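S.K.: Sequence first, then the predicted structure:
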Amino acid sequence: MMDIQKIGIIGTGYVGMAAAFAIFQQQLATELVLIDKNVSRAEGEALDLMHGQPLVGRCTVRAGDFEDLEGAGLVIICAGVSQSSPDENRLDLLKRNISVFEMIARELDRYAPNALLLIASNPVDILTQAMQCLSARPRQLIIGTGTYLDTSRFRTLLAQYYDVSPNSVHAYILGEHGDSEIAVWSSAAIGGLPVQENTINGREFDVEKMDTLFCRVKNAAYDIIASKGHTNWAIGLVIAGILRTIRDDQRRILPVSVRLEGEYGIENVCLSIPTIVGSQGIENHILPDLNEDELKGLRLSAQTLLEPLEALNLTH
């Protein structure tokens, strides 16, 4: 029987442990199983985290292996390999990551065949599609974190500009979680008022300033990595947010990476569009009207992803 309170995390690096901490601190699970090829690290992280139980509530945290995921309701995948040398090209790196995912898919299909899989490893869109091809479980049970983090960054910066709460900003970054992503300005709104061509809280919509703001969103990961070497805290919160949505069957509309099947004229590519997420995983899609430039940008984003997907034979 699947237990949504039992969560597995594969990969105990910066992202995996930021997710584990957010889940633990927010009391979103009663059991966390940490899996890593470095068993000693997973054991140390589990021991360190579970000592905080008196401060947040009871949650068993333990290091384990794939067989310990039996009955888990959700497994978060943060594992992957990094570039082996400066000369290694992107396609070769992808092939090595997909080799890791082949092993993970095989073990998860054996021990946790009904669990929902949440992919956080990068490049998240390609690896989400790879897992959909490699695993026997239905596609709606395999979701990538996609542009949820980019959207959070976008809403944060818009909130700063207009001096309002980010919770009152409704705006999306869609497409690839990467350089080809697009900002959907045509539907961006605050308090129900479109931001384009309007003055909100005394601040007008300035095209040049908004272009700069979007560049800051796209370059955020580069800037953070240049400063501290990695990103982790915000994506950890994103993962916890998706988990809460699934656990509580909230049916929230999230910009997560899913396989498109004709939406916006795009097929057989995983990228982010607004998606209804609930206890059964992907429930349905919401398709906002895109203007001509946005639609063109989304299709270009899909094409950017399609080329490596075809080279890796991941479009089936």
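M.R.: Cool, got the structure. Numbers count the residues shown, from 1 in each chain.

S.K.: Could you use CA atoms for every contact and neighbour count after this?
M.R.: Noted.

S.K.: So which elements touch the helix or strand Leu306 falls within?
M.R.: Secondary-structure assignment from DSSP states H and E places Leu306 in helix 292-311. Using 3 or more CA pairs under 8 Å, 6 or more residues apart in numbering; DSSP states H and E as the contact test, the elements touching helix 292-311 are helix 124-134, strand 182-183, strand 267-278.

S.K.: just how off-centre is the second one within its chain?
M.R.: Here strand 182-183 is found 16 Å from its chain centre; the criterion is CA atoms, centre = their mean, to the nearest Å.

S.K.: ditto for stretch 280-289
M.R.: Relative to its chain's centre, stretch 280-289 lies at 15 Å (CA atoms, centre = their mean).

S.K.: List the buried residues in it.
M.R.: Judged by neighbour count using 16 or more other CA atoms under 10 Å, the buried positions of stretch 280-289 are 281-282, 285.

S.K.: thinking again about what came up before, list the buried residues of the helix holding Leu306.
M.R.: Of the residues in helix 292-311, those buried by neighbour count under the rule 16+ other CA under 10 Å are 294-295, 297-306, 308-309.

S.K.: what's the angle from that helix to strand 267-278?
M.R.: Our comparison of helix 292-311 with strand 267-278, counting by axes from the mean of the first three to the mean of the last three CA atoms, to 10 degrees, yields an angle of 110 degrees.

S.K.: this is the comparison structure:
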Amino acid sequence: MSRTIGVIGLGHVGITTSFNILTKGLADTLVIFDTKAGLAEAESYDLRDALGGLNTYTEVLYNDYAALKEADVVIFAAGDISAILGGDRNSEIKTSKLAVDQVSPQLNASGFHGVLIDISNPCDVITTYWQEKLNLPKTQIFGTGTALDTYRMRRSVADTLDVNVDDVRGFSIGEHGETQFPAWSTVRVNNQPILEMDGIDYDGLSEAARLGGWKIFNEKHYTAYGIATIATELALAVCSDAKRVFPVTCFDEDYGFCIGHPAVVGRKGILSNPPMTLTDDEKQKYAKTAQSIKDTYDKLKALD
């Protein structure tokens, strides 16, 4: 079956994601978009130049919304990283909302009926906004959420305990932002619950995971590889109907908007939400992070 994936927004994250999709051979057709038509065209040629060294073939198109009618996945990576002020992802809210307002009518008009994955910040809020703007079920719209925060938590634990990062399992949940937190009750190291291990500095590990992105951003002024890898994994999970659990931002029926938590991802987007057995402290933190998302969402709606 032919696979079509679209990537909207060709900043550092969007083009890195596009390159991942191309080199991994995940799509038969890759459609890339940017408001700068010249950039979109140039990137399409640059990507096509790589085809000679690959053992797969991908047709690369640019700025063609009609080509998304039968697309399996659209990844939304538009935004303005320069809008981040003082270490606050939420400062992108105005530019990200504007981008959704510009793109959503064109996506609806194209007849797109696949799965939309949001990367743009503030991720939970923008994903919730996408669910208002697109003519799609909420389950077909989700965001990368705390998947990157989870990667950073796992890396921090692996570095501290000198284990392989692949042998650290568990989730960070909540807002993709300052109130996200590792749900330590879900974390296992070499198949041992981390809460049963001695000498663990949970506060230190939580802070290292939270600040991991800012350490990169402060020097590079952007992050790309981690989040692009996650977006690629999610696109593959949809296209292959993997039924794989990721900590993504998706609709939480108890709160009425999108929050990062474990969900099963497959062909139709969010297939189910496994129950979370959290400690009382984690439940309080989840309620706090939900309030933070709601406050930011209220700010977005005030921009109308």
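M.R.: Right, received. Where do you want to start? Every value quoted in this text rests on a predicted model; they were computed, and no experiment measured them.

S.K.: about what we covered before: would TSV of the helices and strands packed on helix 292-311 of structure 1 with mean neighbour count and distance to Gly191 of structure 1 be doable?
M.R.: Written out in TSV, the entries for those read as follows (neighbours: other CA atoms under 10 Å; distance: least, CA to CA, whole Å):
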stretch	mean neighbour count	distance to Gly191 of structure 1
helix 124-134	24	31
strand 182-183	24	19
strand 267-278	24	19
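
S.K.: export these to TSV and tack on distance to Gln53 of structure 1?
M.R.: Formatted as TSV, those follow (distance: least, CA to CA, whole Å):
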stretch	distance to Gln53 of structure 1
helix 124-134	32
strand 182-183	41
strand 267-278	28
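
S.K.: Nearest to Ala226 of structure 1, out of those?
M.R.: Proximity to Ala226 of structure 1 (CA to CA) singles out helix 124-134 among these, at 20.5 Å.

S.K.: mean per-residue distance, that closest one to structure 2?
M.R.: Mean deviation of helix 124-134 of structure 1 relative to structure 2 after superposition (mean CA distance after the TM-score superposition for structure 1): 0.5 Å.

S.K.: go on, stretch 92-104 of structure 1?
M.R.: Per the superposition on structure 2, stretch 92-104 of structure 1 and its aligned residues are separated by 3.0 Å on average (mean CA distance after the TM-score superposition for structure 1).

S.K.: Against structure 2, what's the mean shift for the helix holding Leu306 of structure 1, could you check?
M.R.: Once superposed with structure 2, the aligned residues differ from helix 292-311 of structure 1 by a mean of 1.1 Å; criterion: mean CA distance after the TM-score superposition for structure 1.

S.K.: and that helix with helix 124-134, angle?
M.R.: Relative orientation of helix 292-311 of structure 1 versus helix 124-134 (the same axes, to 10 degrees): 50 degrees.

S.K.: how much distance is there from helix 292-311 of structure 1 to the middle of the chain?
M.R.: 19 Å.

S.K.: rewinding a little: any chance of the buried residues of stretch 280-289 of structure 1 in CSV, with distance to Ile190 of structure 1 too?
M.R.: Written out in CSV, the entries for the buried residues of stretch 280-289 of structure 1 read as follows (distance: CA to CA, whole Å):
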residue, distance to Ile190 of structure 1
Gly281, 28
Ile282, 27
His285, 22
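
S.K.: Tell me which residue of structure 1 lines up with Cys239 of structure 2.
M.R.: In structure 1, the residue paired with Cys239 of structure 2 according to TM-score structural alignment is Arg247.

S.K.: pretty sure that match is touching Gly281, no?
M.R.: No: with contacts defined as CA atoms under 8 Å, Arg247 of structure 1 does not count as touching Gly281, sitting 9.9 Å away.

S.K.: rewinding a little: using CSV, lay out the buried residues of stretch 280-289 of structure 1 together with secondary structure and distance to Thr212 of structure 1.
M.R.: Output for those, formatted as CSV (DSSP: H, G, I helix; E, B strand; the rest coil; distance: CA to CA, whole Å):
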residue, secondary structure, distance to Thr212 of structure 1
Gly281, strand, 35
Ile282, strand, 33
His285, strand, 30
